[in-house]
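Engineer: The following block contains a protein sequence and its predicted model.
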Amino acid sequence: MARQSLKGWALLGLVTLAGPAWGQAYQIEDIEIEGLERITAGTALSYLPVEVGDTFDDSQTPEVIRELFRTGFFDDVELARRGDVLVVIVSERPAINEIRFSGNNDIPDEALEEALESVGLRSGRVFNRTLLERIENEIREQYFARGRYNVRIDVDIVDLARNRVDVDIDITEGPQAKIRGVNLVGNQAFDDGDLKGDFESGVPRWWQFFSSRDDYSREKLSGDLETLRSHYLDSGFLEFDVDSTQVTLSPNREDLFITINVDEGEPYTLTGTSLAGDFVIPEEELESLIEVDLGAPFSRSQVTESAERMAERLEREGYAFANVNPVPDVDEDNREVTVTFFVDPGPRVYVRRINISGNENTQESVYRRELRQMESSWYNGALIERSRIRLQRLPFVASANVETRRVPGSDDEVDLDISVTERQSGALSIGAGYSQNQGLLLSGSISQDNFLGTGNRFSTEISTSDVNRVFRMDLTNPHYTPAGASRGFSVFYREVDAEAANISRYSTDRYGFNVTYGIPLSEVDRVRIRPGFEHIEVNTVDHTGGRTGTPEEIRDELDEFGDTANLVKLETSYIHDTRDSTTFASEGRRHRIGMELAIPGSDREFYKLTYSGEELFRLSERFSFSVSGGIGYGDGFGSDELPFFERFFAGGIQSVRGYEANRLGDLRPLRNGQPATRDSNDDPYGGRLRTTVSGELFFPAPFAADNDAIRMSTFVDAGNVFNEPGDFDVGELRAAAGLALTWFSPVGPLSFSVAEPLNDEPGDDTQSFQFQLGAGF
């Protein structure tokens, strides 16, 4: 037998003849392939450029070997002849069994695996040793993009049985290069500070101790260049361009200096706008949606936002694929711009079908009842977005996405594909904490926001502190009626130690139940009605060990009305809420008007009226300002009085910061030489009227600017309680100013404030530092 062998591409075309029989042409009677382990003979034969019955001679050898090498399956290929049988002898490349990473902290395994797959390397594929250098280069590029220029990569190939290998990649990431300076060259119209103020890349301010602003990444720099471009295009510089960007690395590869060269061009003025195209809604209405400043520098964002408003308006009429294209007409001589908005509504479409996926634990009807876009109706972009938001606000939904899909073969129909990602809807928690007002807190609760997949909420709570001992059980159906009205049931038991809460010396035991109905008036307005029953028992404190007991005012009231009371209550409230979030809201408003009645027939008959409101204004992406206030007033019916255990109190971290919890009150002698809001023991007795007001500027914490779970604020609080409306005096309002921090930590919310009273009087109980902590385990 004569054999011809080619060792790799470097030997292609070289033929060694072994006897005259090899050089003679012959008709292939059969083809045999030797050396296969994982690849089937059929697969290998499919790549051969010859087949049984063909005439073969040595001139075809390079082509056969070349085609087999092109498959990437083989390290070596040899051809031989046995009579009229063509023998192909191969040596397979090993298969990758597993790719393992070690030492990578900055980039997760999944991201590195994705990068290697782009160069043809992943588990199960054939391993080509020529890829080793590409493997190292690809991973190095990933780290260079993150500013880690001292990265070291070691690749180890471990041979396994059955012609397999493991690829072990050990990474020493090294320190991340830090940005030491960002320089702008060529800017004349704007100062460096104005342009770099919104950059994510740069040198942190002196007070940003934990900022990642000086961490370099290509993606972050690209975003900063787009921010720079937007700044100029919104200021009329249509010809603005970034000429070049240089990133200079220090010799130790740990310091970076970024230089951005810009060409500003000349500013242009926007002098006019016009509409063109197909007006399926009145042209005047579309024109009203164009909000640009004529005679001012051209602003790309104003033009883009105007086009988006028109497209959204068309979507509300069913034009799902409407396009409004603003085209500028530039007068270079006079440096003026006019913009024509070309309106292409496209076909008006219906929503044929709405498909919901991802609801593994929830009945589909629970999601469908939240939808505002209906099937077989006109497509409405605003209703679709509102539907998505309603779904995403459900406590058992982590995210909701909506995709619009054309119906094949139809120009006027679309399907909506809604995918939801569900989160765990039940929780068992045991908690502990401490607050200055309530002391040691212990709590345990079981809650299920999606009971048996129905969307109903069930919860039970047991908690104890120096002030309260509470047991509560609630069950709520948020969609008791098809119109979205809710109904909930609640039973409770609560012990309150008033003395531990910094007020008069007595305690109460309360138990009862109520039923709550919530009636939606609109997407942002709701009315709640809560009838219920409550039993109250008041416990007095005796004079012992030199300590005074329950004051005479309370004892006299108990002598008149008894130390127990059965109350039939009716609570109603109206809530208007447009805030963008229920935690760290940055814009919107929330107003609540409430009334609580102990209706005639109760042992004590009284009413309480309350109002609270907050207006939030977004000042920038990270700054917002809040103005909030509240007022409460209560009194008895007929000859009855507002019970002492229902009076209003103020002061503390949740009321007027800078003053001790519940200790505020009008200190003027309005009753027998005694302040009406103090009892005969000189303890806070509360009042029938409470007023509070606050102004607060919210901003990211300087030491954790990138942490969305932490927010700081500077505030001014004011408020007080008065015995009667006629006692109200603006001069008696107590005020304080300070700083506050709130952190929604993994174990619960933590709140801190430092405040300085501004107009405290002798007898006021002030407290500059206040906090409330919680923890779970």
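Structural biologist: Received it, and whenever you're ready, just let me know what you need. Numbering: from 1, shown residues only.
Engineer: from here on, contacts and neighbour counts on C-alpha atoms
Structural biologist: Will do.
Engineer: thinking residue 362 is in contact with residue 453, fair?
Structural biologist: Yes: counting by C-alpha atoms under 8 Å, residue 453 is a contact partner of residue 362 at 4.1 Å.
Engineer: Surely residue 764 is within a strand?
Structural biologist: No: with DSSP: H, G, I helix; E, B strand; the rest coil as the criterion, residue 764 is located in coil rather than a strand.
Engineer: do you know how far it is from residue 658?
Structural biologist: Residue 764 is 11 Å from residue 658, where distance means C-alpha to C-alpha, to the nearest Å.
Engineer: neighbour-wise, which of these two wins?
Structural biologist: Per other C-alpha atoms under 10 Å, whichever of residue 764 and residue 658 has more neighbours is residue 658, with 30 against 16.
Engineer: what sits against that one?
Structural biologist: Listed by C-alpha atoms under 8 Å, 6 or more residues apart in numbering, the contact partners of residue 658 are 651-652, 736-737, 754-757, 766-770.
Engineer: Comparison target, given below:
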Amino acid sequence: MVGARAFSERELLKEFVLRTPGWLTWYTKHDRYSREKLSADLENLRSFYQNRGYLDFSIESTQVSISPDRRDIYITVNFTEGEKYSVSKVELTGNLIAPRPELEKLVQLKPGDVFSRAKLTATTKAIADRLGNEGYAFANANAIPEVDKDKRSVAFNIAVDPGRRVYVRRIDVAGNAKTRDEVIRREMRQLEGAYYDASKIQLSRRRIDRTQYFSEVNVETLPVEGSPDQVDVVYTVKERPTGALLFGIGFSSVEKLAISTSLTQSNVFGTGKFLAFNINSGTVNKVYSLSYLDPYYTVNGVSQGFDVYKRTTNASSLSVGPYATNALGGGIKFGYPVSEVSRIDLGVNFETVNLTVFDTSPLSYLNFVSQFGNHYRYGATTLGWSRDTRDSLITTRSGSFMRASTELAGGDLQYARLGYQHQVYIPLSRDLTLLAGGELGIAGGIGGKPLPFFKNFFAGGPGTVRGYRSFSLGPQDTLGNAVGGNRKATASLELLFPMPGAAQDPSLRLAWFVDGGNVFAQSFAFNDLRYSTGLAFFWSSPFGPLRLSYAQPLNPQSTDHIQKLQFTFGTGF
């Protein structure tokens, strides 16, 4: 890096995907030279400077040389930083169409701010998109700079040209060889014959993408020849395999070794319907299940599906009071979209359970079997509301997820369970994301019957409070085994950031976290909360997701079961 004065070479190199060999380059391949990577890195370097006020930054030359043995490449970048500029004024001119105060709120650069190309680009795009929502498909917002080199300041005149208001004549779909047109069109919110609306067109693209039937979804607006007030909208999709026959092996600190097999088709015959058969054999859980879901059982988006399953659970290897259950059940479920981001789910499930207790089981377990037997038939109704505004289901950077649920059971078992889950993702910078989440639960018996102990809440381990053995927190029997509780409260704060040396690879992420929570027998007791902190590693590998965490309990008690290193690898957990 020749010409760097304001920033260190080490800081500038963080903007490059290309790098010298390191401990992860065997996986990322970022130490392998390519002209395309270098061009992208130089553009990243230019953006880095111009986003920090260096309006006149320029790259003078780039030299690429090869070592005599032709095994190494040396790259030299010569550039001029220029002076740092601040913004003196931003003014909107032209035919604004929308109210001026509304457009001024979209301006991200304010007088006195350090110049940022990213904020200027975001401003002009937001203004053009806002006019696009009113039907002006070809609106343009052009930022004209007025540079004062003596004062090192720059003023911008953003000239707004809305163009002509247009209608959508036709919406076409291309690239769907298997998926039926209706499966794609039912996700669209822009209508043919209506005014062009950029927000609805982009919302339609996101909804098509979230079906997960396609690896790529692109949209373009084409003018209609001879009709300046009309456009055609074309969605081009690239279909991905939606059926899979998988054989997997998974490991975790809970299940130890689990073997799973699944036959899944999420787009049966191109209809958008989901069908899956799963077999999962682990130390604790053995599951056989068949699931079906029609996401558009009705034209207005009501979903309908069913589940049939056989599940065997043996808790003897966990830090809980030993017991085993053998359950056979099934149910139907419906979902109703309340809005674009929220929905209500309703389900009815029927289950037959055979319960086995042992000589070493807690006295409360033995008393329950003595009073109510060990064979139960019951039905349960579930009702849930959820709202999901996350920008991605894989590598989330912004948005939130919340869900409230209730379960009401009657028959041989009579109980009620209420739960609430909330997660918020806050982007702190390009690389840092703050995740704050929590979960509350309360349960109890009804009709004069107690809450079945195997319907208790448990905490500890991945997903609740890391650093403590899975399901080990809360009330214990005389042997030190956890028996669960009818109250649950857990929370977590995580700072997500990329893996050093692989910042451009979203499949690798690290997190520093603080967890807290517990389960309780009768009422919440804040003095009984357990806390931990540590580091977590996430890898979306080709063989399944890997999650590894090392946690240090902050206030462990003598009766707690500590497990600092915890992991899961593979699918089916």
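Structural biologist: Thanks, I have it. Just so we're clear, the structure is a prediction, and the values are computed from it rather than from any experiment.
Engineer: Mind checking the TM-score on these two?
Structural biologist: In this superposition the chains share a TM-score of 0.93, using TM-score structural alignment, normalised by the length of the second structure; 572 aligned residues with a C-alpha RMSD of 2.4 Å.
Engineer: on that earlier part again, okay if I get the contacts of residue 658 of the first structure as CSV plus neighbour count?
Structural biologist: Below are the contacts of residue 658 of the first structure laid out as CSV (neighbours: other C-alpha atoms under 10 Å):
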residue, neighbour count
651, 26
652, 22
736, 23
737, 23
754, 20
755, 25
756, 19
757, 21
766, 21
767, 18
768, 16
769, 19
770, 21
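Engineer: Take those and keep only those in strands.
Structural biologist: Among the contacts of residue 658 of the first structure, the members falling in strands (DSSP state E) are 736-737, 754-757, 769-770.
Engineer: Now residue 183 of the second structure: which helix or strand?
Structural biologist: Element membership for residue 183 of the second structure (DSSP states H and E) is helix 181-185.
Engineer: So for that helix, what gets flagged as buried?
Structural biologist: Residues 183-185 are the ones in helix 181-185 of the second structure that count as buried (16 or more other C-alpha atoms under 10 Å).
Engineer: which residue ranges form the helices in the stretch 51-200 of the second structure?
Structural biologist: Here the stretch 51-200 of the second structure has its helices, by DSSP state H, counting those that start in this stretch, at 100-104, 117-132, 181-185, 198-210.
Engineer: Save the ones you listed as CSV, and put in distance to residue 220 of the second structure too.
Structural biologist: CSV is the format used below for the helices of the stretch 51-200 of the second structure (distance: least, C-alpha to C-alpha, whole Å):
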stretch, distance to residue 220 of the second structure
helix 100-104, 25
helix 117-132, 13
helix 181-185, 16
helix 198-210, 10
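Engineer: For residue 34 of the second structure, find the nearest of those helices.
Structural biologist: helix 117-132 (26.0 Å; C-alpha to C-alpha).
Engineer: Residues in contact with the closest one: which ones?
Structural biologist: Contacts with helix 117-132 of the second structure, where a contact means C-alpha under 8 Å, 6+ apart, come from 47, 50-51, 97-98, 103, 106-109, 137-143, 158, 162, 196-199.
Engineer: Have a look at how far, on average, that helix is from the first structure.
Structural biologist: Its aligned residues in the first structure lie a mean 1.2 Å from helix 117-132 of the second structure after superposition (mean C-alpha distance after the TM-score superposition for the first structure).
Engineer: give the contact list for residue 197 of the first structure.
Structural biologist: By C-alpha under 8 Å, 6+ apart, no residues touch residue 197 of the first structure.
Engineer: aligned partner of residue 377 of the first structure in the second structure?
Structural biologist: Counting by TM-score structural alignment, residue 377 of the first structure lines up with residue 194 in the second structure.
Engineer: okay, stretch 78-90 of the first structure sits on what stretch of the second structure?
Structural biologist: The aligned range for stretch 78-90 of the first structure is empty, by TM-score structural alignment.
Engineer: Tell me the counterpart of residue 532 of the first structure in the second structure.
Structural biologist: By TM-score structural alignment, residue 532 of the first structure lines up with residue 349.
Engineer: you'd agree that match is in a strand?
Structural biologist: Yes: counting by three-state DSSP, residue 349 of the second structure is found in a strand.
Engineer: which residue packs closest to it, ignoring adjacent ones?
Structural biologist: residue 331 (4.0 Å; C-alpha to C-alpha, 6 or more residues apart in numbering).
Engineer: Roughly how far does residue 250 of the first structure sit from residue 221 of the first structure?
Structural biologist: Applying C-alpha to C-alpha to residue 250 of the first structure and residue 221 of the first structure gives a distance of 18 Å.
Engineer: which of those two has more neighbours?
Structural biologist: With neighbours defined as other C-alpha under 10 Å, residue 250 of the first structure and residue 221 compare such that residue 221 has more, 17 against 10.
Engineer: Tell me which residue of the second structure lines up with that one.
Structural biologist: Alignment note (TM-score structural alignment): residue 221 of the first structure maps to residue 38 of the second structure.
Engineer: isn't there a helix covering its match?
Structural biologist: Yes: assessed by three-state DSSP, residue 38 of the second structure belongs to a helix.
Engineer: Just list the residues touching it, thanks.
Structural biologist: residue 18.
Engineer: same deal with residue 507 of the second structure?
Structural biologist: Residue 507 of the second structure is in contact with 395, 538-541, counting by C-alpha under 8 Å, 6+ apart.
Engineer: Using JSON lines, lay out those residues together with distance to residue 385 of the second structure.
Structural biologist: What follows is the contacts of residue 507 of the second structure, written out as JSON lines (distance: C-alpha to C-alpha, whole Å):
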{"residue": "395", "distance to residue 385 of the second structure": "23"}
{"residue": "538", "distance to residue 385 of the second structure": "29"}
{"residue": "539", "distance to residue 385 of the second structure": "30"}
{"residue": "540", "distance to residue 385 of the second structure": "29"}
{"residue": "541", "distance to residue 385 of the second structure": "32"}
